[in-house]
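Engineer: have a look; sequence and predicted model below, questions after that.
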Amino acid sequence: MSQVATHQALQPEFRLLVFVVSIGFFMQGLDTTIINTAIPAIAISLNEAALDLHSVVVAYVLSVAACIPLSGWLADRFGVRNIFFAAIVIFTLASLGCGLSTSLNQLLFFRVIQGIGGAFLLPVGRLAMLKIIPRSQFLSAMSLMSLAGLMGPMIGPTLGGWLVTYMSWHWIFLINIPIGILGALVIFKAMPNAKETSVKAFDLWGLILLATAMIGLSLGIENFANKHNAAWFSWTLIAGGLIASIIYAFHAHLHQNALFRSKLFENKIFTVGILGNFFARFGANAIPFLLPLMLQVAFGFDPFVTGLLMIPTVVGSLASKPVVRWIIQRYGYRNVLLVNSLLVGACIASFALHQVDTPLWIRVAHFFFFGMINSLQFVSMNTLTLKDLPQQDASSGNSFLSMIMMLSMSLGVALAGTLVNVFTTHLGLDQTLKAFHLTLLCLGSINIITALIFWQIPKQADDDTA
């Protein structure tokens, strides 16, 4: 069977489903890009240091990662439509809470609640597509969902910069409310309530171990930059996270009701895809946080100009969508991910060449190119990871991938914020730009090394890409 024959265009009866899933993706993308642009303004309003405010991003992403293991079980037990609807309601109400916050503690609290809703939005939406849409149309559906979802990041930076400059940062969250209402109204027509007839008992101990592991690793890395805590406290958190991870590995192998059974990793393509997603996203997911911060803190750009400068990245992502399927079919997952991982890593590292007087056309072209190759990386990794899972493992595998994606984002943002603070402390406050440059070089190097993981993709993985 030819590779072209295994991929089909999305049929009309599935387009409304992809649209409603894209609304969830849109809300997340809009929220993420707006807050990255607004962090310096939030810091000023709340009397905090801008370089220390990555906790606002980490709090959301970490709560998403910690709650994602629930998504597959809840969707199987109560149905994908019911859980997706609940996720939209929680996310929308939490956005209202964030928008009304008057202190950092209030904002962090509602960001955690927002993360609980966000934990179910994208994974349950993607699971609905995996259960309802034929596998031969899955790549087309994923590409279309990503295309629609990228509209959030496309308007987010500019809208966020405008709101922060001319109104108040609180409005960057309130914008989610009408979008959430639209999603809640459409979902009952668009999404069948697919669920499993038999669902195993929930693995509470497994969830506790996983949450402990993720919280320990993320907060451990983040606290290295905290001047109020000793280094041993961070190392203790990281050690606790690693120990919890090891215990869960045994738990997953020995317990039949484990959230993620060890048999998932008997599929080599799934295993390679998970490892690749985890490490490749460190740098790529930190860039939307790091670049707006560098442009405002190190270069002195205002939020609105910063938002405008982020648009080429999203336009590059949009430009790559129509050709993603053709590139994968033409060159195969292995070749695409090997070459593209090197390109993404080199592109991240090359952001260290930017100076305050870098010509605008070079900055725009650079951001555009990063958006193109980063989008190709994400779609290729996600589709490769899930494409060979049998139907009975689809829910578990999808939830695990979503958890790894968000955990990697949490670790990436925490690592980026920590590196900037550590380098700034070592070099001095007058060397903030150099601290950003060194951080970008470190993140790019991680992505380049990740190519070694994708080298392990079996060559026969491209014989059938359905």
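Structural biologist: Okay, I see it.
Engineer: when you work out contacts or count neighbours from here on, use the C-alpha atoms and nothing else.
Structural biologist: Fine.
Engineer: ok, how many other residues are close to the spatially closest residue to Ala94 that is not a sequence neighbour?
Structural biologist: The shortest distance from Ala94 to any non-neighbouring residue, by CA to CA, 6 or more residues apart in numbering, is to Gln114 (4.9 Å). Using other CA atoms under 10 Å, Gln114 has 29 other residues around it.
Engineer: if I look at the nearest residue in space to Ile88 that is not next to it in sequence, how far off is Asn82?
Structural biologist: Spatial nearest neighbour of Ile88, chain neighbours left out: Gly180 (5.9 Å); criterion: CA to CA, 6+ apart. In this view, Gly180 and Asn82 are 15 Å apart by CA to CA, to the nearest Å.
Engineer: okay, Leu163 and Leu93: tell me how far apart.
Structural biologist: Distance from Leu163 to Leu93, by CA to CA: 20 Å.
Engineer: meant to ask about Ala280
Structural biologist: 33 Å.
Engineer: that older thread, more neighbours: which of Gly180 and Asn82?
Structural biologist: Legend: neighbour count by other CA under 10 Å for Gly180 and Asn82, higher for Gly180 (23 against 19).
Engineer: now do the contacts for the more buried one.
Structural biologist: Shown in contact with Gly180 (CA atoms under 8 Å, 6 or more residues apart in numbering): Ile23, Met27, Ile88, Val89, Phe91, Thr92.
Engineer: looks like Val379 contacts Ser143 (just checking).
Structural biologist: Yes - assessed by CA atoms under 8 Å, Val379 is found in contact with Ser143 at 7.1 Å.
Engineer: overlap in contacts, these two.
Structural biologist: By CA under 8 Å, 6+ apart, the residues touching both Val379 and Ser143 are Val324.
Engineer: and here's the other structure:
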Amino acid sequence: MPLTSSRSQKALLWIVASGFFMQTLDTTIVNTALPSMAASLGEPVLAMHPVVVSYTLTMASLTPASGWLADRFGTRRVYFLAILIFVLGSLLCANAHSLPQLLLARVVQGVGGSMLLPIGRLAVLRSVPGAQYISALAFISIAGQLGPVVGPVTGGWLSQTIGWHWIFLINVPVGVIGMFAVHHFLPAEEITSPPRFDLLGCALLSTCMVTFSLALDVPMTEYREWWSAGLLGVSVLTVWLYVLHARRDEQPLFRLGLFNEPNFSVGLIGNLVCRIGSSAVPFLLPLLLQVKLGFSPLHAGLVLLPAAISGTIAKPWIAPLVRRFGYENFLLVNTILVGGSIVSFALITPTWPIWIGILQLAVFGVSNSMQFAAMNSVTLKGLNSKDAGSGNSLFSMVQMLALGLGVTIAGSMLSGLDGVAWAREWTFTLTFVCVGVVTLLSALVFRRMDAQYFN
């Protein structure tokens, strides 16, 4: 029911914004702390990418269930539980004494994180009057923009001064305050019986994402090719089983009819390919700066600020540029800028001028920010109102999958190249070139979009 109290409405927005901030902060704060974690846990620093991947894949797998859970058990209950699970996962992360323990804790954290934004957005939709909804979402989005800005610096400062465990412990007081606020300010609602949730469909797609990611990250062993082929086979099989299931089920997780809209299908593929490269950058750069160039964690976090700040500044430019040049031309040129800036990071060496590095980061931040906004818009633009919610949910899954795949591919390349004598000196250089080229290839995908939707 709508909030009648202005005070309660403001409290709700702050609650949801804080939850979104915790979620986005946690996807970036870990990156600058990975070398410190590796040293503490006795693991190779170039093999720490599963710490990021386990969190993002968990969120991607469980995000579609969040809306149904809120309908079935109530928004207030489920949002309270989401924060609680996220806080418990953070405590487990902070107390992990081995990499397997940390990975399990990150999965728990991801379970809570998967529900923070979708259910928070749903709570705002149901409680804020329609005339104020756009302003409310704009306020919440600011919190999402702050996470990537302060994440690398905060992660570097905490891991350098008082220990990496505190990048997780800082979630605890925020979470406790959030749970208190949810209990006192989030309005009660009448719980209805929602339509049946497609548990089988969700399980099949989740299995597909996890096995595909693992197929790219099999350790270098005697049977590596067989394991990779087997996992890839399972991934393909689960997709095929989902198609059969969706054809027969009256209420599948995602209707196959979604893919009849050509721009949606092409947009999903383009987003996936493009985001693989851009998602690898926040993981690769802190490692390059600390492992290769000898920067401290705090210094590495500060160096990354130009990308985050320039990306935030560039957001108002997107709409005027698209109106002037059209989606087709804008995406072609901007994708080349994103991919080219990623490839340019391969040139960074200990003697590389700092001002050129800052310029590279600023170009990447601006082009990447505008790329995300343009890709999101053009992918969902052609969906009708009936499919908009389902399409947006699938789109969110693909975004999180791309984030996990970007880190997986980059991490696997670093580990693999580090084991090859001739390539060891060029590990980061070759990895940046490869992920940058992957992003450049997405320009070819976007060229296949239907031009009638560009105007």
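Structural biologist: Good, I have the coordinates. Small disclaimer: the values here were computed from a predicted structure and weren't measured.
Engineer: list the TM-score for the superposed pair.
Structural biologist: Aligned and superposed, the two chains score 0.89 in TM-score terms (TM-score structural alignment, normalised by the length of the second structure); 450 aligned residues with a CA RMSD of 3.0 Å.
Engineer: looking at Val379 and Ser143 of the first structure, which has the bigger crowd around it?
Structural biologist: Taking other CA under 10 Å, Val379 of the first structure and Ser143 do not tie; Ser143 has more neighbours (23 against 18).
Engineer: so what corresponds to Leu309 of the first structure in the second structure?
Structural biologist: For Leu309 of the first structure, the aligned position in the second structure is Val303, judged by TM-score structural alignment.
Engineer: quick check, its match in contact with Ile358.
Structural biologist: Yes - the pair Val303 of the second structure / Ile358 is scored as a contact, 7.4 Å apart, by CA under 8 Å.
Engineer: more neighbours, these two?
Structural biologist: Val303 (19 against 16).
Engineer: contacting residues for the residue nearest to Ala94 of the first structure?
Structural biologist: With CA under 8 Å, 6+ apart, Gln114 of the first structure has these contacts: Tyr60, Ile90, Phe91, Thr92, Leu93, Ala94, Ser95.
Engineer: still contacting in the second structure, which of those residues?
Structural biologist: Shared contacts between this structure and the second structure among those (both residues aligned by TM-score structural alignment, their matches' CA atoms under 8 Å) comprise Tyr60, Ile90, Phe91, Thr92, Leu93, Ala94, Ser95.
Engineer: whichever strand or helix holds the fourth one vs the second structure, average offset?
Structural biologist: Under the criterion DSSP states H and E, the helix or strand holding Thr92 of the first structure is helix 80-99. Mean deviation of helix 80-99 of the first structure relative to the second structure after superposition (mean CA distance after the TM-score superposition for the first structure): 2.3 Å.
Engineer: Glu43 of the second structure: what secondary structure?
Structural biologist: Three-state call for Glu43 of the second structure (DSSP: H, G, I helix; E, B strand; the rest coil): coil.
Engineer: whatever helix or strand Asp76 of the first structure lives in vs helix 80-99, what angle?
Structural biologist: Using DSSP H and E, Asp76 of the first structure falls within helix 54-78. Calculated by axes from the mean of the first three to the mean of the last three CA atoms, to 10 degrees, helix 54-78 of the first structure forms an angle of 160 degrees with helix 80-99.
Engineer: read off where stretch 106-113 of the first structure ends up in the second structure.
Structural biologist: Taking TM-score structural alignment, stretch 106-113 of the first structure hits residues 101-108 over in the second structure.
Engineer: buried set for that stretch?
Structural biologist: Leu102, Leu103, Leu104, Ala105, Arg106, Val107, Val108 (16 or more other CA atoms under 10 Å).
Engineer: and if you look at stretch 385-399 of the second structure?
Structural biologist: Buried residues in stretch 385-399 of the second structure (16+ other CA under 10 Å): Asp387, Ser390, Gly391, Asn392, Ser393, Leu394, Phe395, Ser396, Met397, Val398, Gln399.
Engineer: about what we covered before: checking the residue nearest to Ala94 of the first structure next. Helix, strand or coil?
Structural biologist: Going by three-state DSSP: Gln114 of the first structure is helix.
Engineer: and if you look at Met449 of the second structure?
Structural biologist: coil.
Engineer: quick one: contacts for it?
Structural biologist: Neighbouring residues of Met449 of the second structure by CA under 8 Å, 6+ apart: Pro262, Asn263, Val266, Gly267.
Engineer: corresponding residue for the second one in the first structure?
Structural biologist: Going back to what we said before, that points to Asn263 of the second structure. Under the alignment (TM-score structural alignment), Asn263 of the second structure pairs with Ile269 of the first structure.
Engineer: one step back: any chance of the kept ones among the contacts of Gln114 of the first structure in JSON lines, plus distance to Trp171 of the first structure?
Structural biologist: Conversion of these to JSON lines gives the following (distance: CA to CA, whole Å):
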{"residue": "Tyr60", "distance to Trp171 of the first structure": "18"}
{"residue": "Ile90", "distance to Trp171 of the first structure": "18"}
{"residue": "Phe91", "distance to Trp171 of the first structure": "15"}
{"residue": "Thr92", "distance to Trp171 of the first structure": "13"}
{"residue": "Leu93", "distance to Trp171 of the first structure": "14"}
{"residue": "Ala94", "distance to Trp171 of the first structure": "13"}
{"residue": "Ser95", "distance to Trp171 of the first structure": "10"}
